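**Student:** attaching a predicted model along with its sequence, questions to come.
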Amino acid sequence: MIKWSRLVLFLVVVGLLGGLFTTTGQVASNITLGLDLKGGFEILYQVEPLNEGQKVDTTLLAATAQMVEKRVNIGGVTEPEVNVELPDRIRVRIASHDADQEKLRELIGKPAVLTFRDVEGKTMMKGSDLAPGGAAVGYDELKRPLVTVKFKEPKLLEDVTRANLGKPMGIFLDDTMQTNPTIQSVISGGSAQITGNYTQESAQELADLLNSGAMPAKLIEKQVTSVGATLGAMSLEKTLYAGYIGGAFIFLFMLVVYRLPGLVANITLAAFIYLSLLFLDWMDATLTLPGIAGFILGIGMAVDANIITYERIQEEIRSGKTILSAFRAGERRSLVTILDAQVTALIAAVVLYFFGTSSIQGFAIISMLTTIVSIFTNVFASRFLLGLLIRTNLFKKPSWFGVKESEIGEL
C-alpha cells in the first residue's frame, strides 16, 4: 500500500529547503572576506616592554592588542582583525584595499606619550593626567584648528603654570615637540591648548590619539604582507570556479552511483552548504583561503558520511533483505563508523585551533563548524528523508538504490 502522506511530508520538507536556498546569495554576500580574498595587508608585531623589569604577559598583550584596534579605528578602518599570538606577537589584518597602509602603520607604531616639559626638559605633566575624553578639537581667533586638553586635576595644571610663569613649556607627543608656548598667566581652569599647523583632520586624529591613551608596550614591526585587490578577487574567483566544478561532479556521482539515496544526499548536501554559510554569517566570521579549504574538506566529510551509509545499505540489499530491512540495518551499522570519523575530525580541528597560528586557526574553526553541521544534515537529516521515501512503498526495486537484480544473493 502506497503511503502518500509520507511522500507529501518529504515534498513539503524539500520545498521549505528550496525556499531557504533562494536566499543563499544574500547570505553569502554578508560574509566578511579576509585580506587574501578581498585585498589588504597584514602586519606582524613583536611586543616588547616599555620599562625595565616589565614582563610581556597575556595581560600586557591583551591591553596592547586593544590599543592597536583603537588606533586602527582612528585611521578610519572598521572591523580590523587583531590577534594575539603567544608568547609575544600581535598580528593585525586589514581587509581593505582602500586603507592607507603607511598612515595606519605610523598610527599603530606611535607610542603617543604626551608630555609637558619645562626649559630643562623635565617632565611636569603627562598624558595620563588628562581627563577621560579630555582632548577635543577647538579653534583659535582666526578659526584655525587646534587641540584642547582638559586635566583630571585642575590644581596640577595651576601649580605647574604658577611655577613656570613667564617661561616656555614644550608640549611633546613622544619626542616630537608640538608647540612651545610661553606661560603668560596661571591657568586655573584645568584646560590647555595645543596649537600648531593643524588641519581639521589632523587635529581630530591627534585628539582621538590622546583620548585612546598611550601604547602600553613597544611594538617592533617584524613582517608586512600586502595583497592587492585584483589578486584577492582573482583568488576568490578561481576558488569559487573550482568549487562549482567539484560540486557538480559530486552531485552527478551521487546520482549515478546511488540513484534515490544519491538524490537525498544531494538535497542534504545543499542544505549543509546553506547552513554552513548561514552560521558563518551569524558568527560574523572572516572567510579566508584556508577557511575555504576547511569548507571544501567539510563537504568531503559530509559526502563521505552518506557514502558509508549507502554502501552499507547496498550490501544489505545484495544479501537478500527487503529495502526497508536493508535501510534499517544499513543506517544502524554505519552510524558508529561515521560518528567515529566525525569525532576524530573534531579533535584534530580543536588541536589545530589551540596550537596553530592565525591562518591555521581559521581553517580549524571552519572545519569544526562544517563537521558539526554535516552530522546534522548528512547523517540524521539524510536518514530521515530517505526513510520517508522508502516508507512510501513507491521505491521497492533494488535498482532505485544502485543495485542490480543479478547482484542480489551474492553475499
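**Tutor:** Thanks, I have the structure now. Residues are numbered from 1 along each chain as shown.

**Student:** all contacts plus neighbour counts: C-alpha atoms, from now on.
**Tutor:** OK.

**Student:** quick one, what contacts L352?
**Tutor:** Contacts for L352 (CA atoms under 8 Å, 6 or more residues apart in numbering) come out as 360-361, 364.

**Student:** want to compare, so here's the second one:
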Amino acid sequence: MKTKARSNIIFIVTVVLIALFSFIGAKGVVIGGYRVKSFEQLITKGLDLQGGVSVLLEIIDKEVKPEELERTKELLNLRVNKIGVSETVVTTEGNRRIRIDIPGMYDSQGIVDALSKTGKLTFKDPEGKEVLTGSDITKAATQFNEYNQPVIGLEMSEEGRKKFADATTKFVGQKISIFMDEDLLTDPVVEGPITQGKAVITGNRSVEEAKRIAGIINAGALPLEVKAASVRTVGPQLGANAFPNAVKAGMIGVLVVFIFMIAYYRLPGLLADIALTLYIILVLLAFSYIGVTLTLPGIAGFLLTIGMAVDANVLIFERIKEELRTGKSIRSSVDSGFDRALSSILDSNITTIIAGVVLYFLGSGAVKGFALTLIIGIVLSMFTAIIVTKFLVHTALNMGIMSKPELFGVKRG
C-alpha cells in the first residue's frame, strides 16, 4: 500500500509540473515582480517568420585564411550591431562568404552600404587624439595572465612601437581607448610606459569577450574588402503571416498525434502523450538556451522529431503487446517490451543524427537550422521515450491502474 500511495503522489506531482511548465511556456508568467517570458518571446525567429533582410557578403580576395574569415565576421558583427538591430544572426558560409540576417529591417541598400565599408581601428589618448591605427598592430591574441585571467596581447610594427612608447610614457595612469570607427571596444588604463612594442590589455570580463575584441583588432589591422553576393528581403506581412500559420499547423499535427496514441494504445498512449508534452517543453527550452534561430525549415525539423518520438513509443508499445499475447504478466511484458525495442530505437535515431550532423556541417543558412533542430529534437526524443515514458508506465503499474491487458489494446481469449 505504501508503494501504491507513493506512486500516486509521484504521478500526480509529475503531471501537475508538466502542465504548469506547459502553461508558463505558452503564456509566460510574472512571479514576485520577475517576469518569465513565453517560448514565443524567448526563441529568436528567422527572417521567414518575421521579415527582414538577408545579406550574403563575399570577400573579394580569392585566398582567405580561416582566421581572416573569422576576423571579418567579428568586424561585420560589430558593424551590424552599430546599425542598432537586435536578434541579428551573423554566420560564415564556405571559405569566403558571410551571411547576415537582420530581422525587422527593410532598407537593403543602406544596410549593404554600411556593411561593405572596411572599417577603421584607432587608439585614442585621453584628449581624443589618434595615437595608433589598425595598420600599426601586427597581431592581437587572447592570453592568460598569472592569475589565469583572460587578457589581450598586442604586438606592434616598428612605427607603432615608437608611437605607443610616446603615448604610454605621456599618459601613465590615464586611459588609452580603442575604437572601431566610433564604437568603443575597450579603454584600458596605462600602468606604465610600454616601449618594447608589446602590450597587454587587462580587464576583460570573459574569455569570449577577449577573443571578440582581439578578433576585431586583428580585423582592423587586416581589413578585407567585401561585396554583396546576394540580398534577399522578406516583407513584414509575409513574415507576420508565416509564423502563426506554422504554429497553427504544428498544433494541429501534434493534436492529431495525441488523439491517435490514445485511440490506438489506450492508457499507455495517454502516458506517451504526457511524455511527448514534456518533450516539447524540453526542446523549446533547449532552443531558447542555445540561441537557435527558428525558421520555417526549423519548425519542419522540430515537427519531424515529434514524429520520431512517437515512432519510438509505437515500437515500445508494439513490443509490449507482442509479449502480452504470449501470456506473460503485464509487468514482465512491459520490461521485455522496453528492452527489445531499445536497439531498434537507437539504430534508427543514431542514423538520423549522423545525417543531421552531415547536413549541419556541409549545409548553410536554412539547412543548418533544419539540421540543428533535428539533432536537438532526436536526442531529447530518445530521452523522453526511453526514460520518461518508461518511468510513467512503471509508475502507473505501481498505482495499479494498468492491471488488465485490455488497457494496452490486447484481448486475451
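**Tutor:** Right, received. Where do you want to start? Predicted, not measured: the structure shown is a model, and the values here were computed from it.

**Student:** related to what we said a few turns ago, neighbour-wise, which of the contacts of L352 of the first structure leads?
**Tutor:** When neighbours are taken as other CA atoms under 10 Å, the top entry among the contacts of L352 of the first structure is A364 (26 neighbours).

**Student:** picking up where we left off before, in helices only, show me the contacts of L352 of the first structure.
**Tutor:** 360-361, 364 (DSSP state H).

**Student:** of all these, which comes closest to V84 of the first structure?
**Tutor:** Q361 (12.1 Å; CA to CA).

**Student:** what lines up with that closest one in the second structure?
**Tutor:** Taking TM-score structural alignment, Q361 of the first structure has K368 as its aligned residue in the second structure.

**Student:** list the contacts of the closest residue to its match other than its chain neighbours.
**Tutor:** Spatial nearest neighbour of K368 of the second structure, excluding adjacent residues (CA to CA, 6 or more residues apart in numbering): Y360 at 4.7 Å. Applying CA under 8 Å, 6+ apart to Y360 of the second structure gives the contacts 367-369, 371-372.

**Student:** which helix or strand contains Y360 of the second structure?
**Tutor:** Using DSSP states H and E, Y360 of the second structure sits in helix 330-362.

**Student:** what's the mean deviation for that helix versus the first structure?
**Tutor:** Superposed on the first structure, helix 330-362 of the second structure shows a mean distance of 1.0 Å to its aligned residues (mean CA distance after the TM-score superposition for the first structure).

**Student:** just put the contacts of Y360 of the second structure in JSON lines and tack on distance to R96 of the second structure.
**Tutor:** Converted to JSON lines, the contacts of Y360 of the second structure look like this (distance: CA to CA, whole Å):
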{"residue": "V367", "distance to R96 of the second structure": "18"}
{"residue": "K368", "distance to R96 of the second structure": "17"}
{"residue": "G369", "distance to R96 of the second structure": "20"}
{"residue": "A371", "distance to R96 of the second structure": "22"}
{"residue": "L372", "distance to R96 of the second structure": "23"}
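
**Student:** any idea which element the residue mapped onto I59 of the second structure from the first structure lies in?
**Tutor:** In the first structure, I59 of the second structure lines up with V47, judged by TM-score structural alignment. If you go by DSSP H and E, V47 of the first structure is part of strand 40-48.

**Student:** give me the contacts around that strand.
**Tutor:** With CA under 8 Å, 6+ apart, strand 40-48 of the first structure has contacts from 35, 56, 61, 88-99, 101, 217-229.

**Student:** same thing with stretch 125-144 of the second structure?
**Tutor:** Stretch 125-144 of the second structure is contacted from outside by 120-124, 150-157, 159-161, 163-164, 167, 171, 174-177, 207, 210-211, 214-215, 217-218, 220-222, using CA under 8 Å, 6+ apart.

**Student:** filter those to the buried ones?
**Tutor:** 120-124, 150-156, 160-161, 163-164, 167, 171, 174-177, 210-211, 214-215, 217-218, 220-222 (16 or more other CA atoms under 10 Å).

**Student:** narrow those residues to those in strands?
**Tutor:** Counting by DSSP state E, those place 121-124, 150-156, 177 in strands.

**Student:** wasn't L20 of the second structure part of a helix?
**Tutor:** Yes: under DSSP: H, G, I helix; E, B strand; the rest coil, L20 of the second structure sits within a helix.

**Student:** circling back: the strand holding V47 of the first structure against the second structure, how far on average?
**Tutor:** Mean for strand 40-48 of the first structure is 1.0 Å (mean CA distance after the TM-score superposition for the first structure).

**Student:** and the next helix or strand past that strand?
**Tutor:** Taking DSSP H and E, what comes next after strand 40-48 of the first structure is helix 58-74.

**Student:** read off where the longest helix along the second structure ends up in the first structure.
**Tutor:** Ranked by residue count, the top helix of the second structure under DSSP H comes out as helix 236-290. Across the first structure, the stretch matching helix 236-290 of the second structure (TM-score structural alignment) is residues 229-283.

**Student:** map A141 of the second structure onto the first structure.
**Tutor:** When the first structure is aligned by TM-score structural alignment, A141 of the second structure is left unaligned.

**Student:** cool, A355 of the second structure as well?
**Tutor:** In the first structure, A355 of the second structure lands on A348 (TM-score structural alignment).

**Student:** list buried residues within the contacts of strand 40-48 of the first structure.
**Tutor:** 35, 56, 61, 89-97, 99, 101, 217-219, 221, 226-229.

**Student:** select from the residues you listed every entry located in helices.
**Tutor:** Short answer: these in helices (DSSP H) are 35, 61, 101, 229.

**Student:** dump those to TSV, plus distance to N266 of the first structure.
**Tutor:** TSV is the format used below for those (distance: CA to CA, whole Å):
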residue	distance to N266 of the first structure
L35	32
L61	47
Q101	45
A229	34
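
**Student:** which of the residues you listed sit farthest apart?
**Tutor:** Among these, L61 and A229 lie farthest apart (CA to CA), at 30.6 Å.

**Student:** skipping adjacent residues, who's closest to I390 of the first structure in space?
**Tutor:** I390 of the first structure sits nearest to L324 (CA to CA, 6+ apart), 6.5 Å away.

**Student:** same question, T233 of the second structure
**Tutor:** Per CA to CA, 6+ apart, closest to T233 of the second structure is V53, 4.5 Å.

**Student:** burial check on the residue lying closest to P268 of the second structure once chain neighbours are set aside, number of neighbours?
**Tutor:** Spatially, and ignoring its direct neighbours in sequence, P268 of the second structure is nearest to F408 (6.4 Å; CA to CA, 6+ apart). F408 of the second structure has 21 neighbours, counted by other CA under 10 Å.
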